[in-house]
Structure formats: structure tokens, C-alpha cells
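Peer 1: sequence first, then the predicted structure:
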Amino acid sequence: MSPKWYEEGEEPDYRFTLANERTFLAWLRTALALLAGAVALTQLVPPFTVEGLRTGLAVLLAVVGTLLAAFAYCRWARVQHAMRQGRPLPMTWLPVAVSWAAAAVGAVVVAIVLIQIR
């Protein structure tokens, strides 16, 4: 069962539809990697010296991964709808949000490594 808008407008070139689908799948792979990182962090990494930090990072990864999976579909649908209507492709904030979340996790990991070395 496809959404109503999927029947509106004109069918775009299949290459663009498939490229949009590949982008959607790339976002899903990224979301799954974030979720896997959250699981690995809680199950495989020993506790940090700062209590609750490991859990906090795992929650951040899990939340970002879950939101990314949901918003990936929204982005796919918006792009597909725009292509069917012959409109410019919509902007997305997903790359910025994922980049900042990854940078935040990375900064915390760097700080943890530096603290552990001491």
C-alpha cells in the first residue's frame, strides 16, 4: 500500500528513484551502526571512572540512531514527492544533526582516553 502522494505527479526517471533509495539505505545503515555502537558500549566496554558516563553515551547513540532511522524515511518520502512534482529537492538537517552527535560522542571518548592514560 503506497501513500496517496506516490500516485500524484509524474514518475521520475528510475535512476533518480533508485539513487534516493540508496541514500535512504545509507541513512538506515548509519542508524544501525549507531545502535550497534550503543549495544557494544554497554555490553563490551568496561565501566568508565566517571559513573554513568558509559550509559549516557550509549543512550545518546541509541537515541540518535533511533531518530535517524525514523527521519530517514521522512527524508526519502519528501525527496520522492518533490521529484514526482518536478520541484527542487528539499533541504535536510540530518547530516548536521548526525555530525554534531558523532562529534559530541567523539569528544567525550577523547576525554575519557586522556583521563584513563593519567
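Peer 2: Right, received. Where do you want to start?
Peer 1: from here on, just use CA atoms for contacts and neighbour counts.
Peer 2: Will do.
Peer 1: which element is P47 on?
Peer 2: Under DSSP states H and E, no helix or strand contains P47.
Peer 1: got the residue ranges for the strands in this protein?
Peer 2: Counting by DSSP state E, the chain has no strands to list.
Peer 1: can you tell me which helix in it is longest?
Peer 2: helix 53-85 (DSSP state H).
Peer 1: pull out the buried positions in stretch 48-57.
Peer 2: Across stretch 48-57, burial judged by 16 or more other C-alpha atoms under 10 Å covers 54, 57.
Peer 1: hold the first one in mind and look at this next one:
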Amino acid sequence: MLGGGIEPDPRFTLANERTFLAWIRTALALLAGGIAVEAFTADVFPDQIRTLLAVILLLLGVLLSSGAAVRWYKVERSLRHQTPLPLPLITPLLGGGGAIVSGVLIAFVIQN
């Protein structure tokens, strides 16, 4: 699967794995947040806003977990082939998603 190149220093491989696990932990928190918003905020948000927030959080969790796997693979290949590390494309995804959720919440607070 990761054929070719040379075996990297185990410290770098383990650091890559820790980073992957940190992204997965964040994805799980987003998934849990989406479920919590849908399950426990019926008396706080109108149905449309509650569903929108839950769907955005759940989609972010799914995209982040799959993006973390792709990033782990790309970084591992870069380490083995001694090429520059790839740009972290999941970082802008997470930042943009957080901004959208924050914007929806700010709009809701301003209206009420």
C-alpha cells in the first residue's frame, strides 16, 4: 500500500499517527455535537435552525474523519519518499464549517 521509498524514522510515523488521531477525536466531537443539538435543543431552537446546525455538524464530522484518513496517507507517503508535506486541506474545511455554524448561531441570537 505504501510501497516504495524508505522507511521513515518511527518518531515521524508515530507523530503522523497522533495527528490523525487528534483529527479523529475532533470529528467525533463534531458528530456528538450534531447529535446533541438535534436531541436536546428542541426547546431552544426552531426546527429548521436546529436541523441545519445538526446537519452541518454531522457533515463536518464525516468530512473531517475521511479527510484525516486521506491526510495520514499523504503524509506517510511524503515521509517515505522524502518529499514536501502536503498542505492540510482539512484545516480550511474545519475553519469554514466552524464559521458557518457560528454565523447561524449569531444570526439566531440577533433575531431573538
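Peer 2: Everything's here; your move. Everything numeric in this text was worked out from a predicted model, so none of it was measured.
Peer 1: TM-score of the superposed pair?
Peer 2: After superposition, the two chains reach a TM-score (TM-score structural alignment, normalised by the length of the second structure) of 0.92; 111 aligned residues with a C-alpha RMSD of 1.3 Å.
Peer 1: tell me which strands and helices the longest helix of the first structure is in contact with?
Peer 2: helix 14-44, helix 94-117 (3 or more C-alpha pairs under 8 Å, 6 or more residues apart in numbering; DSSP states H and E).
Peer 1: tell me what the shortest one is packed against?
Peer 2: Put plainly, it is helix 94-117 of the first structure. Using 3+ C-alpha pairs under 8 Å, 6+ apart, helix 94-117 of the first structure is in contact with helix 53-85.
Peer 1: just give the nearest non-adjacent residue to the most centrally placed residue in the second structure, would you?
Peer 2: Nearest to the geometric centre of the second structure sits L64, at 2.8 Å (C-alpha atoms, centre = their mean). Closest residue to L64 of the second structure apart from its sequence neighbours, by C-alpha to C-alpha, 6 or more residues apart in numbering: A27 at 5.6 Å.
Peer 1: whereabouts in the second structure does the longest helix of the first structure align?
Peer 2: With TM-score structural alignment applied, helix 53-85 of the first structure matches the range 49-81 in the second structure.
Peer 1: report the buried residues of that stretch.
Peer 2: Buried residues in stretch 49-81 of the second structure (16+ other C-alpha under 10 Å): 49-62, 64-65, 67-68, 71-81.
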